[in-house]
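Peer 1: Attaching a predicted model along with its sequence, questions to come.
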Amino acid sequence: MAVINLSSVRIPALVRNLNDMRVSGSLTDARLHVNGVTFPVHRNVLAAGSPYFAAMFTKGLQEARREDISIYGVGQDAMAHVLDFIYTGKVSLTSDCFETVQDLVQASDLLQVVDLHRACEEWLVPRVIPANCVSLYFLARSYNCQELVQAARWTLVSDFTDVGKRSEFLDLELSQVIELVSDDYLGVDEGLDVFETVVRWVQHNGAGGEVVAKLMKHVRNNPMRSLCSRQKILKHQVLGDCPTATQLCNTADQVQGGLNDAADVLSNPQSLGFTPPLKLGTRRSDAIVSVCKDRDSEDLQLYETRTKTKYRLPKPYTASGFSSIVSQDNKLYIAGGLRKNLAVKDLGTNIKLYACAHFYVYDGLHNKWWMKASMHVSRFDFALASVGSHVYAIGGKPHPHGKALSDVERYNPEENTWHRMAQLPNGSNGHHAVTIESNIYVLCGFDSPRSKDVFCYQTLTNTWTNVAPMPAIKRIAGATVFCEKIYTILSSWKNSSWKPTTMAIYDPETDRWEQDEQFVPEEVEVVEGPVAGEDRLYLCCTRGLYVLRPTGVPCPLDQWSLYDKNVVPRSGQASVYCIKGYVHIGGLSTITY
């Protein structure tokens, strides 16, 4: 049977004509009234696009017999956007549309326009930042946006100290504050961060003693000794009539006086009616992340040093030549890389490769990667560096046959935006970047066109300078910063392969390099690292995982301590990073040795 199929032409034309008729008021059979504004509509179109309107017009309700219908709980602008979406599947938004999308979440939930509700949630998720995470968390909770709940909650707990200083938090109701400060996974080093946030909220709202007492019972007390050492803060005037605070002050006096019964309180803070310590703030542990950059299908691996357990951490997207970094505020990011375009064939490789500009951050609370704003420049084989919470993308290549880039850009998580910065003195790829205080050092190495060069970027002045070059033209196996010095492992070309041989240490105060060319024993063939933890260096080699508390002088690997013989380097080009004081591994599958 022959079929004449013009649906690809007729359906868009039908949609366009129906919307034109709505706008002109032609053949409409109902009028929606929202806050004094009238919207002519077609009942059948609304019923087809919304179960809410379908029930209104087909279930015997009064509105089914009326031409004029009042809609409550929806703003006029939101109603206009909802109708645009029902008729056309599109919503036109201005650049400053954040509040509009939040209103659309509420309207689409009420009117049961599921596709619009989902689209609004997807639009909001990558735009969650500390400045809006509180309002988005409670919005998502109210309107069943589960993914937005997770994104907002992770931002809230991981940046709680920052979030607690913002007006969004200070304007919350008491019950909302209690819910947030009671979260088991607040990303704070000690209970004082939560305590000071509570005091700030109390001062802002002029709360009385009963309110303070309720809040104080939810302030995490770990570490209790730190709280006790801050007796002056605890005796702040806003806590003067709070029995809970008075008890804690008395405990502080006992600790300072060395009384024995204070120790009992410290070991059992629940005796004062306090909430137990943070589940995940009571222990400090390093997590070493191993990243294979040259195999696009390989997962990341995460090794938790306290339990000596290895986990598999899936990447957010498939790519090779990507870059990763653990920022100074302890967040794991992945960016860029080469991806395969299977739809386009290349005569040389049969697969078209292209560089991407993706940028993701890992949420260990929910074991998810959250997409953030893409970089301005698509790139691979580049370096990431971090100063504070900012992340810098440095150099790289735009495509496999392209020249090395000198482009530098900075990501600001407060705004979820990238900003172009001063360019590298010369294009570079295959390099390493590390941070000392506010300065970023770029180590070029053999894989870079600049070989021995080392560049220093002063973030405070947005300028680049050259510093002392590396001791020799060698491949860099890894680089890290410990005690304000750069530690790096260099590999030499021996017997048709790269073999790690030398540890080199750079001191920025003297602008000099020291090196130990006999650092790596002959039988060690592969090295990953070094990487700095809380108070030690880690180095992974074919013998296992080694640790060292450096003295500042290069010492042979044989003088390091073997920490775990079961942790060995992965094949291929790998890099390692350290999440210091890592506190949560949620839902990751373990790797057996």
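Peer 2: Structure received.
Peer 1: When you work out contacts or count neighbours from here on, use the C-alpha atoms and nothing else.
Peer 2: Fine.
Peer 1: Could you check how far residue 145 is from residue 203?
Peer 2: 33 Å (CA to CA, to the nearest Å).
Peer 1: scratch that, residue 505
Peer 2: Residue 505 sits at a distance of 50 Å from residue 203 (criterion: CA to CA).
Peer 1: cool, residue 110 as well?
Peer 2: Residue 110 is 37 Å from residue 203, by CA to CA.
Peer 1: What segments of the stretch 101-250 of the chain are strands?
Peer 2: In the stretch 101-250 of the chain, no strands are defined using DSSP state E, counting those that start in this stretch.
Peer 1: Now do the same contact list for residue 306.
Peer 2: 285-286 (CA atoms under 8 Å, 6 or more residues apart in numbering).
Peer 1: Let me know the secondary structure of it.
Peer 2: Taking DSSP: H, G, I helix; E, B strand; the rest coil as the rule, one finds residue 306 in the coil state.
Peer 1: Excluding chain neighbours, give the residue nearest to residue 18 in space.
Peer 2: Residue nearest to residue 18 in three dimensions, not counting chain neighbours: residue 87, with 7.2 Å by CA to CA, 6 or more residues apart in numbering.
Peer 1: just residue 422 next, same as before
Peer 2: Per CA to CA, 6+ apart, closest to residue 422 is residue 462, 6.0 Å.
Peer 1: That neighbour against residue 419, yeah?
Peer 2: No: if you go by CA atoms under 8 Å, residue 462 and residue 419 don't touch, sitting 11.9 Å apart.
Peer 1: So for residue 145 and residue 203, which residue has more residues nearby?
Peer 2: For residue 145 versus residue 203, neighbours defined as other CA atoms under 10 Å are more numerous around residue 145 (22 against 14).
Peer 1: Quickly note the distance from the more buried one to residue 52.
Peer 2: Residue 145 is 19 Å from residue 52, by CA to CA.
Peer 1: Second structure follows, compare the two:
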Amino acid sequence: MAESRQKTVVLQGLGADIFGEILSYIYSGCLHVSINKVQPLYQTADLLQLDYVRDTCGSYIYMNVERSTCVDLYRFADVYSADIVRKACLQEIARHFLEFAGSEELCSLSVDQLTEIISHDELGVTEEITVWEAVLCNKKKLPYHLPYRLHHVPSILPHIRFNLLTSDDKTAILEHPLIKGGPGSSKAIKNVVKKNSNMKRRSGMETVEMALLFTERGDEMLWMDPGKGTYIRCHNDIHPITGAVTSDNDIYILGLETYDSRKKYALFKYNHSGNKWEQKSSLRWYDPDTDDLFEFLIDVDGQLFYLIVTFSMIELKKYNQYTNTWHNCSTPQLDERFEWCVAVSCNRRIYLFTHALFTQTEVMSYNPRADQWCRKPKSDHILDFQNAVAMGTKIFCTDSDFEQTIVYDTKTNKWFGLPGWLKSPLSTNKEIENITLFALQNKLHAVVDHSINSSSDGIIRVQQVFLYDRYEGVWKELSVLPEGPWSTYNPMVPVARMCLPYLNAQSHATYCHFFSANLRYCKYASFI
């Protein structure tokens, strides 16, 4: 190297603080990595050929790939040929493509980077026209200006799947000024259409938001879209206790490690492409002695938490998916004894509701970024609540008789009421066992487990799905569940985006069956 013959070597673009970290590592063998310093540390290590420092920084970057950082890290990894990081970023961008479509971040990428992204089979789009609009038809005033786009149209067009576009979309594209004004653009599109006539659908086009229920025995699960009458049931052996879906659409279930043992829990993660559950970690089962035990698996911004509540204590643990370990968080003190509690994630916080008989509902919230709990104003409503679910910045709660639906606004810390139960046409003589609320496709749903008196068959147990009509302000019957019975005692209905071909492809192994919501309820009722 020429530098070996020089008395003084100038390292261009190297800050004193970063070089100080490198010197500290050389002398002590310890490396201190943070999200603010990791990229310049990686660059410096690459320049100085310090393989251990570079690889350590690469692993740290890989562990911090998320929606807010994936585009920037994708650009960085592409420059430095960090393939593992680049692939993780590409997967994250493809999964959340709709959020990035038309953004300045996306449009600042090179043409090669853009074409790699839009070539991805798992691009999270429901319509192919979205891809065209994102990369070639951006209406915002961005650096991706018209002459630049015209120049690169021939490079980008082959990666748009024209066979997935509607005839109206194709006509609109051909009439677009970008195409009409570009020499040979129309001809190029027609050639691409002929060549790409059999390109397969993207996974986002096969994705449907569905809710998940488990049988009371825990050996079967039911994926459902009750509005469309779609029910898919699959066998499993995870014996669930509580579950959650992260913002990245990762489905986690906390269940018994073995059915005949209550000494250990196991955390399971759902493998979408394999349609199976994979065990991730073990967790000690908390023995509450005589106390009732309430357990919740909760996601906040992609971070998983396990909340344990008894009459005497609260314990909160945070899961690190990269090290597969759990870490303790701060916990609040319980001032009063309560009879029931519900916890839910909303507005980037965990909200815990506790209540005792004939008393106001206590509200506490946990801020993960500050690792801090605080108390909120009590409810003016005396609500013997059964369950809660979040939609946007509001939390919906219902009582055990389904006579009240109360809403807590996390922005204003205020409560207001919604209409509750409509008399079921199944019978006026009903006895509700349990209620589970869930939010599906931005609509409020409830699974009501109740019994009715039948003159011919005696007492019949029916599990029914209701939908809240926000325009009429009433609950409406939607469907009756297939034969279970399905667990509603521990309210847990994870909602996730499911790729139907993955479910269907595994039907021979998982015993999936389809049901129609149009069949009469009595066919699926279980007799008590």
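Peer 2: Yep, it's here. This one's a predicted model, so the numbers in the text were calculated from it and none came from an experiment.
Peer 1: re the thing from before, are we agreed that the residue nearest to residue 18 of structure 1 is in a strand?
Peer 2: No: assignment of residue 87 of structure 1 by three-state DSSP gives helix, placing it outside any strand.
Peer 1: and it, how many neighbours?
Peer 2: Residues near residue 87 of structure 1, counting by other CA under 10 Å, number 22.
Peer 1: Would you agree it is in contact with residue 15?
Peer 2: Yes: in this structure, residue 87 of structure 1 is within contact of residue 15 by CA under 8 Å, at 6.5 Å.
Peer 1: Now for the two: what residues contact both?
Peer 2: Joint contacts of residue 87 of structure 1 and residue 15 (CA under 8 Å, 6+ apart) do not exist.
Peer 1: neighbours around the equivalent of residue 106 of structure 1 over in structure 2, how many?
Peer 2: Alignment note (TM-score structural alignment): residue 106 of structure 1 maps to residue 43 of structure 2. Neighbour count for residue 43 of structure 2, taken as other CA under 10 Å: 19.
Peer 1: Not counting sequence-adjacent ones, nearest residue to residue 43 of structure 2?
Peer 2: residue 54 (7.8 Å).
Peer 1: That neighbour and residue 475 of structure 2: what is the separation?
Peer 2: Counting by CA to CA, the gap from residue 54 of structure 2 to residue 475 of structure 2 is 58 Å.
Peer 1: Equivalent analysis for residue 214 of structure 2, please.
Peer 2: For residue 214 of structure 2, the distance to residue 475 of structure 2 - CA to CA - is 24 Å.
Peer 1: the more surrounded of these two?
Peer 2: Shown here are residue 214 of structure 2 and residue 475; by other CA under 10 Å, residue 214 has more neighbours (25 against 21).
Peer 1: Could you look up the SS state of that one?
Peer 2: strand.
Peer 1: quick one: it and residue 254 of structure 2, what's the gap?
Peer 2: 13 Å.
Peer 1: Overlap in contacts, the two.
Peer 2: When contacts are counted by CA under 8 Å, 6+ apart, residue 214 of structure 2 and residue 254 have residue 240 as shared neighbours.
Peer 1: for residue 370 of structure 1, what are its contacts?
Peer 2: Applying CA under 8 Å, 6+ apart, we find residue 370 of structure 1 in contact with 125-126, 151, 360-363.
Peer 1: Would you point out the most distant pair within the residues you listed?
Peer 2: Distance extremes for those: the farthest pair is 125 and 362 at 13.6 Å, using CA to CA.
Peer 1: Now do the end-to-end distance for stretch 100-108 of structure 2.
Peer 2: 11 Å.
Peer 1: In structure 1, point out the residues matching that stretch.
Peer 2: Using TM-score structural alignment, stretch 100-108 of structure 2 lines up with residues 163-171 of structure 1.
Peer 1: Quick check: the gap between the residue nearest to residue 43 of structure 2 and residue 41 of structure 2.
Peer 2: Noted for residue 54 of structure 2: a distance of 8 Å to residue 41 of structure 2, by CA to CA.
Peer 1: what comes into contact with stretch 215-228 of structure 2?
Peer 2: Contacts for stretch 215-228 of structure 2 (CA under 8 Å, 6+ apart): 209-214, 230-240, 465, 478-479, 484-487, 517.
Peer 1: Work out the gap between stretch 107-114 of structure 1 and the centre of the chain.
Peer 2: Here stretch 107-114 of structure 1 is found 30 Å from its chain centre; the criterion is CA atoms, centre = their mean, to the nearest Å.
Peer 1: now swap in stretch 46-56 of structure 2 and tell me
Peer 2: 35 Å.
Peer 1: which ones are touching residue 118 of structure 1?
Peer 2: Residues near residue 118 of structure 1 by CA under 8 Å, 6+ apart: residue 145.
Peer 1: try the one 10 residues further on
Peer 2: With contact set as CA under 8 Å, 6+ apart, residue 128 of structure 1 has these partners: 136, 151-152, 155.
Peer 1: That one matches what in structure 2?
Peer 2: Match for residue 128 of structure 1 (TM-score structural alignment): residue 65.
Peer 1: quick one: residue 422 of structure 2 is in a helix?
Peer 2: No: assigned with three-state DSSP, residue 422 of structure 2 falls outside any helix and is coil.
Peer 1: could you pull out the strands for the stretch 301-450 of structure 2?
Peer 2: For the stretch 301-450 of structure 2, the strands defined by DSSP E, counting those that start in this stretch cover 303-309, 314-320, 325-328, 340-346, 349-355, 362-367, 372-376, 385-391, 394-399, 405-409, 414-418, 430-440, 443-454.
Peer 1: so can I have CSV of those showing distance to residue 9 of structure 2?
Peer 2: What follows is those, written out as CSV (distance: least, CA to CA, whole Å):
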stretch, distance to residue 9 of structure 2
strand 303-309, 45
strand 314-320, 42
strand 325-328, 45
strand 340-346, 54
strand 349-355, 51
strand 362-367, 49
strand 372-376, 49
strand 385-391, 59
strand 394-399, 60
strand 405-409, 61
strand 414-418, 64
strand 430-440, 62
strand 443-454, 64
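Peer 1: Kindly reformat those strands as TSV and extend each row with distance to residue 125 of structure 2 and mean neighbour count.
Peer 2: Shown next, in TSV, are the strands of the stretch 301-450 of structure 2 (distance: least, CA to CA, whole Å; neighbours: other CA atoms under 10 Å):
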stretch	distance to residue 125 of structure 2	mean neighbour count
strand 303-309	24	20
strand 314-320	29	17
strand 325-328	34	14
strand 340-346	25	22
strand 349-355	28	21
strand 362-367	32	19
strand 372-376	37	14
strand 385-391	22	23
strand 394-399	27	22
strand 405-409	31	19
strand 414-418	34	15
strand 430-440	19	20
strand 443-454	21	19
